[in-house]
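A.B. asks: 3D, please:
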Amino acid sequence: SGGEFGVRGYVAAYDAKDGKELWRTFTIPGEGEPGHDTWQGDDWKNGGGSAWMTGNYDKETKTIYWGVGNAAPWPGETHPGDNLYTSSVLALDPSTGKIKTFHQYHQNDSWDWDEVEAPMLIDLQRDGRNIKSLVHPGRDAIFWVLERTPTKINYVAGWPFVSTDVWKGIEPESGKPIVDPAHKPVVGKRVEFCPSLWGGKDWPSAAYSQKTGLVYVPANENFCGGFTGEKVALKPGELWLGTKPEDIGLKTKPGADHFGELQAWDPTTGKKVWQHNFPKSQLFGSVTATAGDLIFVGGTNDRNFRAFNAKTGELLWEQKTNSGIMGMPVSYEIDGTQYIAIQSGWGVDAQRIQDALVTNNIGIEANVPQGGVIWVFALKK
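C.D. replies: The predicted structure follows:
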């Protein structure tokens, strides 16, 4: 981790028996390594690219897929180039750590849009053929459908799942997004962009149901942000954003009637099937889909834990808890009874968004109690 402290990110493997490090793969390629030419000078030495969430494993091809975070510091002008492998998915050989292939979601990251959540491995039919896909609703506001093969990741489709003014489109062959320079942060000038620094969906996880064939996304709409880039010398151990922390902002769009959105998408067609809006709250919590066609999610400032009908989006049940919920609902069974457990606890980015909502004078209060309590529910037929 530590993408905002001038690190050079990596993924490492350890022997579970004795803790010995077996390999270490840097997400920022060094001299002589493929991708090194996408950096200038010594920018790669502190390029960011932290990989601070767990990857996914494809047992058929023996491949680990790992998400990679943003470049450092934030303004892309301070580290010219595409900056591999930041804001990417890496396909790694678990035995050696060798990078088999990759896909970069967006180049020269300038918005702090980590793409650290590993893509979901879904077998789906699209355009008349079977695709072993990588599905990733990105922080960059694009819903990505990629194809995984033993040697290559192919771009299949991508579309905005919340409104954005940063991308003009996506190159159909390469899958490279086309940036609007007017909404790309630079040094010495404040630049505004939508969505905000927290993106269309931050690190809280989406979910997929094999029964419905839908992907459920904890999204945020009607948020914009911006900052003024500046060149700052790196001081080890100190925050290195490329802007002043007090300059970072989140603004709500005028007239917005909601902010959080629980979305259900069909990745085979690119169509949204249903959506549940949250009028007074962001949605900053992970989603779990169950075999009983239920969708569980917290993530709102009213502290509620909710269950939805996976097919229709109907709200079926809610329970107020001690705090806001950012964690992942866990489903398990004991002696024939299914349980759902969740940690109720609030802070970090969810709280930062909440604080920003309060300053927008739209009738939202700051009082979301802190806390860490495990709640467990039994599902009855």
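
A.B. asks: Could you use CA atoms for every contact and neighbour count after this?
C.D. replies: Will do.

A.B. asks: Could I get the contacting residues of the residue lying farthest from the centre of the chain?
C.D. replies: The outermost residue of the chain, judged by C-alpha distance from the chain's mean C-alpha position using Cα atoms, centre = their mean, is Asp335 at 35.6 Å. Contact criterion Cα atoms under 8 Å, 6 or more residues apart in numbering gives no residues in contact with Asp335.

A.B. asks: Here is a second sequence; please produce its structure as well for comparison:
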Amino acid sequence: MRCMAQRRLLGSVAVLLFAGSATAQDLSRVNKEISDYNPVTQERLNAADPSDWLLPKGNYQGWMYSGLEQITAENVSQLTPAWVYSTGLDSGHQAPAIVNDGVMFVSTPYNHVLALDAKTGSLYWRYEHDNPPDLGVMHNTSRGVALWGDRVFAAGLDGTLNALDAKTGQRLCQASIGDWEIGAYITSAPLAVEGKILVGPSGGEFGVRGFLEATDAETCEQAWRTYSVPGPDEPGHETWKPEGPRPDAWKYGGGSMWMPGNYDPEAKKLYWGVGNGSPWLGDQRPGDNLYVASSISMDPETGEILGHMQYHFNDSWDWAAMNAPMLLDIEQDGQTVTGLMSPQRNGYLYWLERNPEGGITYLEGKPFVYNDAFVSLDQDTGRPTYDPAHVPTTGNKVEYCPSLWGGKNYPYEAYNPQTGMIYIPANENVCNSWTGFLDEDTEPASGQWWAGMDLAELKVFLRDPQEGVGQLQAWNVNTREVEWTHEFGKTMNWGSVLTTAGGIVFNAGTNDRMLRAFDAESGEVLWEFPLNSAAISPPVSYEVDGKQYIAITAGYGVDAQWTNSVLADADETGEWNGDVPVGGAIWVFALPDA
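C.D. replies: Now for the predicted structure:
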């Protein structure tokens, strides 16, 4: 009965994608071919000129920071829409606009890619991916594209990586990364590094063993593949114990690559985030379970794992560590060290040190939201001590905070080197409960739900029904204290953060549909604008002909929409707005012309 109920529920939340009979030659509808395209090189990616937005987070360090300063705290209140473009699609739009020398690329749900004039919003071309007609996925979304040379790289929900001609959108070659028939699909934006395109699949909830794959940008051939769950004779395999009901749990242990990583071009080291364990219940896969719920460093040439920080061992909460840590300098004991910082889904903010060989050392961790599963962190290693009452186990109903969506989910944090602050889109006060079970009727990696819990029995609730949820927090990197917090009230914050040299912090993602500008120093709200739908994509900034623009794509859906409706139904105060319109639209703002 449980399996049948689970399949019915999955049928209601999974999205079935229909593809027509299009061939590789007619997947792109060209409105106007791009005649003068500026190829993207490694040098341009390293430099991260603020006139462009060439990478998912603006630079390889993952800062979500723009060096443009035309828009300031004094004039941001004058922002007005420069243009708006409807994508014509529903569901969750989560991709940042990628901008190269006046050309904007936006990926959407259903794996469309749009190329537009970044100044006027006029369409150059649209690519519509040929997903299999019977493909069904849990998260029908795309989190961005990668640029290299004169190509645009877009991942598909069918597990493919597609190289498109940047001028026309025509597909030039394709790589098969994950097998969609066993539940592997790609939501992550690819990342271009040294002539390789890096991306990994989702699918941990279906018993898929995670990995990161490097593809040659010219040939679409595999350069290397590294699994996030080590196999026999690989370092870390000993952390998957053969005891328990699943002695070969490593074969389907999860560790999905949900999001793009970061890169240190000087040291030539990759930093990637690794997702949750599978099934969710850690007692079914004893051991620490490396490299689940970890940040890892890697050699970009070979894919070798060089170092790691596991934020919580034997992950049992679905607290995926999917966002890679930011690369920035940190003061430690009176010295400046090359550091890493990461606000994790488990509700803790971590200060780490990275060394040139790829090692990662724990410095400090502090909670930014309430966590009842951790009693403490070891002061030398950061390893948590657990409260058994809040650790999900087989056959037991367990409550824990923060919820499985975490103190912060996929939305990006931001770092401003001028203020020395990191800005976190946080969700406080959300908890959940569910009952774990041993699924003996379903084969892992079969394309069927395999998390060891029934979504129909998941209960999401507020720890204090009278208190709010969504927040924007500003932490001083070096004093390691909160400088200010903005409370959004009865809404989750599903918006990534952008900060600029003009002293501004931009954030959306709340169910009032507002895009807001905050003073980066004080947290004062300086400007807000109601979008057509809630924006759960990252805001970005770029410049064309000497004019600074702010771009964000609105489009409600996926987890943000589901959690909002659940919490609205459960709200005892009647203050929660559960009616948020959907529909994708790219919004671009600028100051009025003089």
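
A.B. asks: Just give the TM-score of the two.
C.D. replies: The TM-score (TM-score structural alignment, normalised by the length of structure 1) is 0.98; 381 aligned residues with a Cα RMSD of 1.1 Å.

A.B. asks: Not including adjacent chain positions, what is the nearest residue to Val588 of structure 2?
C.D. replies: Take Val588 of structure 2 and drop its neighbours on the chain: the residue closest to it by Cα to Cα, 6 or more residues apart in numbering is Ala551, 4.4 Å away.

A.B. asks: What lines up with that neighbour in structure 1?
C.D. replies: Across the two structures, Ala551 of structure 2 finds its equivalent in Ala341 of structure 1, going by TM-score structural alignment.

A.B. asks: Endpoints of stretch 453-462 of structure 2, how far apart?
C.D. replies: Its start and end residues considered, stretch 453-462 of structure 2 measures 21 Å (Cα to Cα, to the nearest Å).

A.B. asks: Would you check the span in structure 1 matched by that stretch?
C.D. replies: Using TM-score structural alignment, stretch 453-462 of structure 2 pairs with 243-252 in structure 1.

A.B. asks: Could you do stretch 105-113 of structure 2 as well?
C.D. replies: With the alignment judged by TM-score structural alignment, no segment of structure 1 is matched to stretch 105-113 of structure 2.

A.B. asks: ok, now how distant is the residue farthest from the centre of structure 1 from Val376 of structure 1?
C.D. replies: Separation of Asp335 of structure 1 from Val376 of structure 1 (Cα to Cα) stands at 15 Å.

A.B. asks: center of structure 2 - which residue?
C.D. replies: With distances taken as Cα atoms, centre = their mean, Tyr410 lies nearest the centre of structure 2, 3.6 Å away.

A.B. asks: Surely it and Asn323 touch.
C.D. replies: Yes. Here Tyr410 of structure 2 reaches Asn323: they are 6.6 Å apart, a contact under Cα atoms under 8 Å.

A.B. asks: Would you mind grabbing the residues shared as contacts by the two?
C.D. replies: Counting by Cα under 8 Å, 6+ apart, the residues touching both Tyr410 of structure 2 and Asn323 are Met259.

A.B. asks: rewinding a little: ok but the residue nearest to the centre of structure 2 is inside a helix, no?
C.D. replies: No. With the criterion set as DSSP: H, G, I helix; E, B strand; the rest coil, the secondary structure at Tyr410 of structure 2 is coil rather than a helix.

A.B. asks: Chain neighbours aside, what residue packs nearest to the aligned partner of it in structure 1?
C.D. replies: When the two structures are superposed using TM-score structural alignment, Tyr410 of structure 2 falls opposite Trp203 in structure 1. Using Cα to Cα, 6+ apart and skipping residues adjacent in sequence, the residue nearest Trp203 of structure 1 is Glu117, 6.0 Å away.

A.B. asks: just checking, what residue in structure 2 corresponds to that neighbour?
C.D. replies: Under the alignment (TM-score structural alignment), Glu117 of structure 1 pairs with Asn323 in structure 2.
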